[in-house]
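Undergrad: Show me the folded form of this:
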Amino acid sequence: MATDLEIARAATLQPIDAIAARAGIPEEALIPFGRFKAKIDQRYARSRTEGAAGRLILVTGISPTPAGEGKTTTTIGLGDALNAIGRRTMICLREPSLGPCFGVKGGATGGGKAQVAPMEEINLHFTGDFHAITAANNLLAAMIDNHIYWGNALGLDTRRIAWRRAMDMNDRALRSTVASLGGVANGFPREDGFDITVASEVMAIFCLARDLDDLQARLGRIIVGSTRDGQPVTARDLKADGAMAALLRDAFAPNLVQTLEGSPALVHGGPFANIAHGCNSVAATRLGLSLAELVVTEAGFGADLGAEKFLDIKCPSAGLAPSACVVVATVRALKMHGGVAKADLGREDVAALRRGVVNLARHVENMQGFGLPVVVALNAFTTDTPAEIAAVREAMAALGTETVHCTHWADGAAGATALAEAVLRRIEAGEARFVPLYEPALPLAEKIRRIAQRIYRASDVQIPGPVAARLKRFEEQGFGHVPVCIAKTQYSFSADPTALGAPEGHVLPVREVRLSAGAGFVVAICGEIMTMPGLPRRPAAETIGLNVEGEIEGLF
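TA: Now for the predicted structure:
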């Protein structure tokens, strides 16, 4: 069987100006990066987004397992299928992080015949956006230490500096560090640490800003720490916001690429969904909605994480309202949620599937609770049996949801035509009544509690005294109205990654809270989740290299 990389290399791509023309983007608005990718001029993008009128389709999934679900693949397959049946469609995705590419997950450009391309370039350096975000983050870090070195006129308390450095790679050794060792010439030693770039506040700001003016304003509102008497110190106080915006200016232009079937795709921004808000940039989404009749976008990990944040953070901030939701699952993953070991997933086991389908049902019910019509995409594997597929359809029919068995990995657009038609039926029926989970006026602790109880089905949340006091301080500083971004394991509705299926009655432990004043949300870190991941025992990097012709091998 051909690998995703081999399939991508065998495809004949169209010049990027032809893809732009198909999307209605004039050639003068293109900033080419080689033959097959380009950025879209920001003046053109800004002029278009004032009239954004397309319909938005959210693709999300069940709680991920090692069996694989195929959310990005389904997003691409659905977009290709909608274009194939004559509906002008744009696909909006996140950019891949190097951490997973070299770690355990592999690339993030889809799979089989449902991929965006050029696959290798997108999965590695692409157009350099993540490097710019990393540089902007670390410029601010350098300016903090430089300000302290030259007299600390703002009175920053070095014990209360909240800003961390960043890099786009899994590196557990950098989670906690000590900076400025080596003597007087190197500054004042203090505790420091790194987050992965995709978890940084600069990434969140990049993805939530509407335009360059909003970008710089948000950067200026970043709170880097406080004085001894508790007064916040911002990036604007340090005069860092202008230089940070300058570093991000070119990166902020959305990236245009194509699918293997020639559908236009905007791939821009990339916050993780387990430790950040998990959606592509507002700038790209709004541009897509101005160019196309339909926009298909993905939110990361399971619907309890990426989709909840898409609906409670991104949509209210950007004034968006989805018209439909697709929840992706596989028979294999549902059997794993039902207790089957990965090695045994190829054997029919309807009983295990029925035990595991509760995970899918929980996610579907949650999306319906936001007022969204839902279609289930059952991503096909050759080992799926008619009885197993029927069991999923039966369980979803009880929730008023149609299940479509999709073969877009093997068949491209043709394998997702039935899914496209099902989604269109729900959109055209006008069933969407989108409403976020909570009102802005709800106290921060109650927002966390509502997500835990309504989405995770927890009995309560555990908020230690110091964490509760910190939340109260955020409210006193004028941030009580912002949404919350839960950072927790992606593998379970609980904070325990081994609790598969649909656990309920658990308590969600909130270990730490951080204010992302520029992004406009509070991060609640729960359980053992880390904002700087580590590499696995056998990272994917061990099998990636160059062949004798200089081509990359082993990249997913």
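Undergrad: Please count neighbours and contacts with C-alpha atoms only from this point.
TA: OK.
Undergrad: where along the stretch 351-500 of the chain do the strands fall?
TA: Assigned by DSSP state E, counting those that start in this stretch, the strands in the stretch 351-500 of the chain fall at 374-379, 402-406, 460-462, 484-487.
Undergrad: so the first one versus strand 402-406, what angle?
TA: Using axes from the mean of the first three to the mean of the last three C-alpha atoms, to 10 degrees, the direction of strand 374-379 lies 20 degrees away from that of strand 402-406.
Undergrad: Tell me how far strand 374-379 lies from the chain's centre.
TA: 19 Å (C-alpha atoms, centre = their mean, to the nearest Å).
Undergrad: Quick one: the strands of the stretch 351-500 of the chain as CSV, columns for distance to Pro271 too.
TA: Conversion of the strands of the stretch 351-500 of the chain to CSV gives the following (distance: least, C-alpha to C-alpha, whole Å):
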stretch, distance to Pro271
strand 374-379, 24
strand 402-406, 28
strand 460-462, 25
strand 484-487, 12
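Undergrad: Take those and write them to CSV, including mean neighbour count and distance to Leu156.
TA: Below are the strands of the stretch 351-500 of the chain laid out as CSV (neighbours: other C-alpha atoms under 10 Å; distance: least, C-alpha to C-alpha, whole Å):
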stretch, mean neighbour count, distance to Leu156
strand 374-379, 27, 50
strand 402-406, 24, 56
strand 460-462, 17, 31
strand 484-487, 27, 26
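Undergrad: Point me to the helix or strand that includes Glu191.
TA: Element membership of Glu191, judged by DSSP states H and E, is strand 190-192.
Undergrad: Buried residues of that strand, list them for me.
TA: By 16 or more other C-alpha atoms under 10 Å, the buried positions in strand 190-192 come out as Asp192.
Undergrad: Quick one: distance of it to the chain centre.
TA: Worked out by C-alpha atoms, centre = their mean, strand 190-192 lies 29 Å from the chain centre.
Undergrad: Mind giving me the packing neighbours of it?
TA: Where contact means 3 or more C-alpha pairs under 8 Å, 6 or more residues apart in numbering; DSSP states H and E, strand 190-192 is packed against strand 156-161, strand 177-179.
Undergrad: need those strands in a markdown table with distance to Phe272, can you?
TA: Below are the helices and strands packed on strand 190-192 laid out as a markdown table (distance: least, C-alpha to C-alpha, whole Å):
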| stretch | distance to Phe272 |
| --- | --- |
| strand 156-161 | 24 |
| strand 177-179 | 23 |
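Undergrad: ok so, going back, next secondary structure after the strand holding Glu191?
TA: strand 194-196.
Undergrad: ok, and what's touching that next one?
TA: 99, 164-170, 174-177, 531-533 (C-alpha atoms under 8 Å, 6 or more residues apart in numbering).
Undergrad: and for comparison, fold this next one:
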Amino acid sequence: MTSIHAPVSDLDIARAARIRPIEDIAAAAGIPAEALELHGRYKAKIDVAQLPRVPGKAPGKVVLVSAMSPTPAGEGKSTLTVGLADSLARAGQSVMVALREPSLGPVMGMKGGATGGGYSQVLPMEDINLHFTGDFHAITSANNTLMALVDNSIYQGNPLNIDPRRITFKRVLDVNDRSLRDVVIGLGGPTQGVPRQDGFDITVASEVMAAFCLATDLADLRNRLARMTIGYTYDRKPVTVADLGVEGALTLLLRDAVKPNLVQTIAGTPALVHGGPFANIAHGCNSVIATQTAQRLSDIVVTEAGFGADLGAEKFMDIKARAADVAPDAVVVVATIRALKMHGGVAKDNLREPDVDAVKRGVVNLRRHVANVRKFGITPVVAVNKFVTDTDEELEWLLSWCAAEGISAAVADIWGEGGGGPGGDDLAGKVLAALEAPRSFRHLYPLELPVEEKIRTIAQEIYGACDVEFSAAALRRLKEIQANGWDQLPVCMAKTQYSFSDDATRLGAPEGFTLHVRDLIPKTGAGFIVALTGAVMTMPGLPKEPGALRMNVDDEGGAVGLF
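TA: You can find the predicted model right below:
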């Protein structure tokens, strides 16, 4: 295999990889031909209803991969997730990967894709990072069809008495476009609709995406879509999709998308890539249907939750694990020497320089993430994702610190070798041991707790805040939530991913700060309350030099500049 030192891109590695026909991957995973709906030679959808039931088979154990707070230095959580699954397969385990689908927002923007990196990738990388099987297009279409029907109902006499000033649902687009955050629609005269203020969210922040990913089957999806609140009447009563009578049409648009997508890793491990909510502004986990399908087909499911454990992992435990029986049996927290240095005050341009003292300063961030996972009744394994610039002294100090803290830890060198090589063997062994260790999983808070106190619990127990400040708008929304009987829903915090606080510049493990909640958005179909904190946006913007500037196609139609 190519060395980690080689100047090759993830795209180069993906193209050079030997990819097997998807029918072969399916057969090895126990998926019959009649359950496959092919999308070309290397990807397929699975009709879950056609999967055979194996009498006596227990659901596969779930390994949740999370991370310390991300930095521009990179943590490689998706890469580690894929590499760990391959390493477990190399150890003789029956394993599947369950990942989210990439959004075009980060792909065309600055973060990149979501297929892993180096020799720990899922394939076909180009397809997955672009349009894949069209799931995001279906979700976008369902969302925007709903909004067209809402505005049409108002135009056609407004039989539901909808107040155009109090429509809370937005149109969506799967790309970062700050110019669409606030718009006015219906201009141009009486035949053009009813003028009102509107706006766009990015598709991955939409409630349709959240309902799609938390549904357990097609019937549950229809029920969740029906419960979605789109706004309020003139007398402040909530209006739902069921009131419009269009949940059937929306479900019809999503009937094929709801089937999980089967692909493979470079090492040939089967992977289900399905759904894609962001973890900073949504719940950040792949679909329940994909996770449970992987549990039916394998003994171990390796899945990931977006960004740091304060976001994706907390939401996995308190939202996804409440929606379905997918509570993790083991948790892995990914760390890198580079990220620890940044949390220790080192500038990005100086990260190649050895600096054990900076690692010592930055480890406070990792310590809090580990402590947070323990609050859910699970002691995590720390996976140190190795970079070529890491020194032995830095790695040895971090492993010694983990040992002193009673944390099982391993260095994983899987970018250059992939999990099919020995670089992930030690980590795989530690995870297998963790799967056999006793655990007593619990949620952070009971659903009976008032919404305000749920938010305060997360802020104080997970983020380290001393208090929470609610804006006047958020306080009004709290009263609406209680009046409408939504106060027993879990909370989905929308917060910057870069800090425990709502200030992205406060690295490490800040304490004594106040978390600012500026608004609350009931997602009654998805089944949670979104708390918007700080300046976080549900429609991000593109950076000054977006990734799209590097992209092209070659003479054969292949992608150029895709990571």
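Undergrad: So after superposing, what's the score?
TA: The TM-score (TM-score structural alignment, normalised by the length of structure 1) is 0.98; 555 aligned residues with a C-alpha RMSD of 1.3 Å.
Undergrad: Touching, Ala502 of structure 1 and Val358? I think so.
TA: Yes - at 5.9 Å, Ala502 of structure 1 counts as touching Val358 under the criterion of C-alpha atoms under 8 Å.
Undergrad: re the thing from before, do you know which of the strands of the stretch 351-500 of structure 1 lies nearest Val423 of structure 1?
TA: Closest approach to Val423 of structure 1 among the strands of the stretch 351-500 of structure 1 (C-alpha to C-alpha): strand 374-379, 6.5 Å.
Undergrad: Can you check which part of structure 2 the closest one sits on?
TA: The counterpart of strand 374-379 of structure 1 in structure 2, using TM-score structural alignment, spans residues 380-385.
Undergrad: Quick one: map Thr524 of structure 2 onto structure 1.
TA: Using TM-score structural alignment, Thr524 of structure 2 pairs with Ala517 in structure 1.
Undergrad: Could you pull up the contacting residues of the nearest residue to that match once chain neighbours are set aside?
TA: Using C-alpha to C-alpha, 6 or more residues apart in numbering and skipping the chain neighbours, the partner closest in space to Ala517 of structure 1 is Ile222 (5.4 Å). Shown in contact with Ile222 of structure 1 (C-alpha under 8 Å, 6+ apart): Thr234, Ala235, Arg236, Ser516, Ala517, Gly518, Ala519.
Undergrad: again with Ala33 of structure 2
TA: Contacts of Ala33 of structure 2 by C-alpha under 8 Å, 6+ apart are Glu23, Ala26, Ala27.
Undergrad: ok so the last one is a helix residue?
TA: Yep, that's Ala27 of structure 2 we're talking about. Yes - the assignment for Ala27 of structure 2 (DSSP: H, G, I helix; E, B strand; the rest coil) places it in a helix.
Undergrad: so what's the aligned partner of it in structure 1 up against?
TA: The alignment partner of Ala27 of structure 2 in structure 1, by TM-score structural alignment, is Ala21. Contact partners of Ala21 of structure 1, counting by C-alpha under 8 Å, 6+ apart, are Glu27.
Undergrad: how about the nearest residue to Thr240 of structure 2, chain neighbours excluded?
TA: Per C-alpha to C-alpha, 6+ apart, closest to Thr240 of structure 2 is Thr229, 4.3 Å.
Undergrad: wait, the one you found sits on Lys523?
TA: Yes - assessed by C-alpha under 8 Å, Thr229 of structure 2 is found in contact with Lys523 at 7.0 Å.
Undergrad: More neighbours: which of these two?
TA: Lys523 (25 against 22; other C-alpha atoms under 10 Å).
Undergrad: residue contacts, that one?
TA: Glu207, Met228, Thr229, Ile529, Val530.
Undergrad: Now for the first one: which residues touch it?
TA: With contacts taken as C-alpha under 8 Å, 6+ apart, Glu207 of structure 2 has the following neighbours: Met228, Lys523, Gly525, Ala526.
Undergrad: redo that, cut-off 7 Å
TA: Lys523, Ala526 (C-alpha atoms under 7 Å, 6 or more residues apart in numbering).
Undergrad: From Tyr232 of structure 2, how far off is it?
TA: 17 Å (C-alpha to C-alpha, to the nearest Å).
Undergrad: Same question for the last one.
TA: For Val530 of structure 2, the distance to Tyr232 of structure 2 (C-alpha to C-alpha) stands at 18 Å.
Undergrad: What of Leu398 of structure 2?
TA: 54 Å.
Undergrad: What's the match for the residue nearest to Ala517 of structure 1 in structure 2?
TA: Here Ile222 of structure 1 is matched to Met228 in structure 2, going by TM-score structural alignment.
Undergrad: what's the spacing between that match and Phe278 of structure 2?
TA: Distance from Met228 of structure 2 to Phe278 of structure 2, by C-alpha to C-alpha: 19 Å.
Undergrad: again, but for Val82 of structure 2
TA: 19 Å.
Undergrad: the more surrounded of these two?
TA: Taking other C-alpha under 10 Å, Val82 of structure 2 and Phe278 do not tie; Val82 has more neighbours (34 against 28).
Undergrad: who's in contact with the aligned partner of Asp487 of structure 2 in structure 1?
TA: Residue pairing (TM-score structural alignment): Asp487 of structure 2 is matched to Gly480 of structure 1. Gly480 of structure 1 makes contacts with Pro443, Leu444, Phe474, as judged by C-alpha under 7 Å, 6+ apart.
Undergrad: Which of the residues you listed has the largest number of neighbours?
TA: The contacts of Gly480 of structure 1, ranked by neighbours (other C-alpha under 10 Å): first place Leu444, 24 neighbours.
Undergrad: Which residue, neighbours along the chain excluded, lies closest to it?
TA: In space, and not counting its chain neighbours, Leu444 of structure 1 is closest to Gly480: 6.0 Å by C-alpha to C-alpha, 6+ apart.
Undergrad: Kindly report the same for Arg172 of structure 1.
TA: Nearest residue to Arg172 of structure 1, sequence neighbours excluded (C-alpha to C-alpha, 6+ apart): Gly534, at 4.6 Å.
Undergrad: likewise Ala52 of structure 1?
TA: Using C-alpha to C-alpha, 6+ apart, the nearest residue to Ala52 of structure 1 is Ser290, at 3.7 Å.
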